[in-house]
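In: Output the structure for:
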Amino acid sequence: MDLVRTALTLHGHPGGITELPSPAPTAAAAAEQLSCPVGAIANSLIFEADGTPLLIVASGGHRVDLKKAASLVGVRKVRRAAPEFVLQATGQEVGGVAPIGHPAPLRTLVDTALADYPQVWAGAGLPHAMFRSTFEELVALTGGEAAAVGI
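Out: Model (predicted):
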């Protein structure tokens, strides 16, 4: 969580992290605790794109279209990463992955569906921690590429 807070402040974000009363392992659980639409939850999902880490910050309102993601990044196959791969790529465990605060920059796609919400909530490195942002800010924070990735 400290690495996420540091990354936020380095990018001019106030760095406010909200600690939820209990872990939020799903977008629905996070949305319920934050009293926001499930689509406003920015899930940070790590995939393997031909063996390389790919971060997709997806709206909690839908699933990621893996074929579309593969086409967008120009690889043959994108698949869900194993927990060990996620930890190695992000320094964070599955269930608490943030879109920032990783040991090295990751190729990132940010779901354009998040632009439908004036504010979105992203993980802050722990299963019970989130930070408030906007779609535009997430694209800037992650150095990512806006993309329609949902099914």
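
In: C-alpha only now, for contacts and for neighbours.
Out: OK.

In: Quick one: neighbours of the residue lying closest to T134 once chain neighbours are set aside, just the number.
Out: Excluding its sequence neighbours, the residue lying closest to T134 (C-alpha to C-alpha, 6 or more residues apart in numbering) is Q119, at 4.8 Å. Q119: 16 surrounding residues under other C-alpha atoms under 10 Å.

In: and P103, helix, strand or coil?
Out: With DSSP: H, G, I helix; E, B strand; the rest coil as the basis, P103 sits in coil.

In: In space, what's closest to the residue nearest to the spatial centre of the chain - neighbours in sequence excluded?
Out: Geometric centre of the chain, nearest residue: S44, 2.1 Å, by C-alpha atoms, centre = their mean. Take S44 and drop its neighbours on the chain: the residue closest to it by C-alpha to C-alpha, 6+ apart is V57, 4.5 Å away.

In: I have a second one here; can you model it like the first so I can compare?
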Amino acid sequence: MAIEQVRGYLKPWGRDKDIIEMEASTATVLEAANALGVIPARIAKSISLKQGDAATVIVVAGDVKLDNRKYKDHFGIKARMLSPEEALQFTGHAVGGVCPFGLPAGVGVYLDVSMKRFTTVFPACGSCNSAIELTMDELNEYSQNKEWVDVCKPINEESANE
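Out: Below is the predicted model:
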């Protein structure tokens, strides 16, 4: 079970017992926000993408979405989301529980600057009913973040061409 993998992963930092497991689903941003009693923006959602023969996880604030132009400008390739089957294969976590912890070697983790406006955020912990509250410094360290990136835009932002 992926949550046990994440629990073991967080143990060296003494945070394995801080994982919050809920009866309610936390598989979507709104479900997680409701279950935790926080605004949706503070949910740190993990977007899993294909990069060549590998996968990348980009963790973003709950009120933003990937900006394809910014992503392509930064990474030099078109963004391609992993299918649910690929997400499980590449990350070891099922959709709804994908997180930046306990990932197989070769899966790069990037954190989006959209989260920096918060003192703490709540990423998933490997299951569709778990989360942990972390500061930006903790998330940066525990996720083994490769780089802070700016590859998102607000969900409700109108395109410049409209």
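
In: so which helix or strand takes in the corresponding residue of the second structure for the residue nearest to the centre of the first structure?
Out: With TM-score structural alignment defining the correspondence, S44 of the first structure maps onto S46 in the second structure. Secondary structure from DSSP states H and E places S46 of the second structure in strand 43-51.

In: And the helices in the first structure?
Out: 2-10, 27-34, 66-73, 83-90, 135-142 (DSSP state H).

In: Just put those in TSV and tack on mean neighbour count and distance to G96 of the first structure.
Out: Shown next, in TSV, are the helices of the first structure (neighbours: other C-alpha atoms under 10 Å; distance: least, C-alpha to C-alpha, whole Å):
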stretch	mean neighbour count	distance to G96 of the first structure
helix 2-10	16	11
helix 27-34	18	11
helix 66-73	17	21
helix 83-90	18	10
helix 135-142	19	16
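
In: how about these in JSON lines, adding distance to L109 of the first structure?
Out: Below are the helices of the first structure laid out as JSON lines (distance: least, C-alpha to C-alpha, whole Å):
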{"stretch": "helix 2-10", "distance to L109 of the first structure": "18"}
{"stretch": "helix 27-34", "distance to L109 of the first structure": "18"}
{"stretch": "helix 66-73", "distance to L109 of the first structure": "8"}
{"stretch": "helix 83-90", "distance to L109 of the first structure": "15"}
{"stretch": "helix 135-142", "distance to L109 of the first structure": "8"}
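
In: Which stretch among the ones you listed approaches V110 of the first structure most closely?
Out: Closest to V110 of the first structure of those, according to C-alpha to C-alpha: helix 135-142, at 6.2 Å.

In: what's the average distance of the closest one to the second structure?
Out: Average distance, helix 135-142 of the first structure versus aligned residues of the second structure after superposition (mean C-alpha distance after the TM-score superposition for the first structure): 1.6 Å.

In: what's that helix packed up against?
Out: Counting contacts by 3 or more C-alpha pairs under 8 Å, 6 or more residues apart in numbering; DSSP states H and E, helix 135-142 of the first structure packs against strand 107-111.

In: Next one: R117 of the second structure from K153 of the second structure, what distance?
Out: From R117 of the second structure across to K153 of the second structure, the span is 14 Å (C-alpha to C-alpha, to the nearest Å).

In: which of the two has more neighbours?
Out: Using other C-alpha under 10 Å as the criterion, R117 of the second structure and K153 rank with K153 on top: 16 against 12.

In: From K70 of the second structure, how far out is the more buried one?
Out: To K70 of the second structure, K153 of the second structure is 9 Å away according to C-alpha to C-alpha.

In: Ok, L49 of the second structure next?
Out: Counting by C-alpha to C-alpha, the separation of L49 of the second structure from K70 of the second structure is 14 Å.

In: same question, T135 of the second structure
Out: From T135 of the second structure over to K70 of the second structure the distance is 25 Å, taken as C-alpha to C-alpha.

In: Check G92 of the second structure too.
Out: 27 Å.

In: mind listing what the aligned partner of E19 of the first structure in the second structure touches?
Out: Correspondence of E19 of the first structure to the second structure, assessed by TM-score structural alignment: E21. Applying C-alpha atoms under 8 Å, 6 or more residues apart in numbering to E21 of the second structure gives the contacts 129-131.
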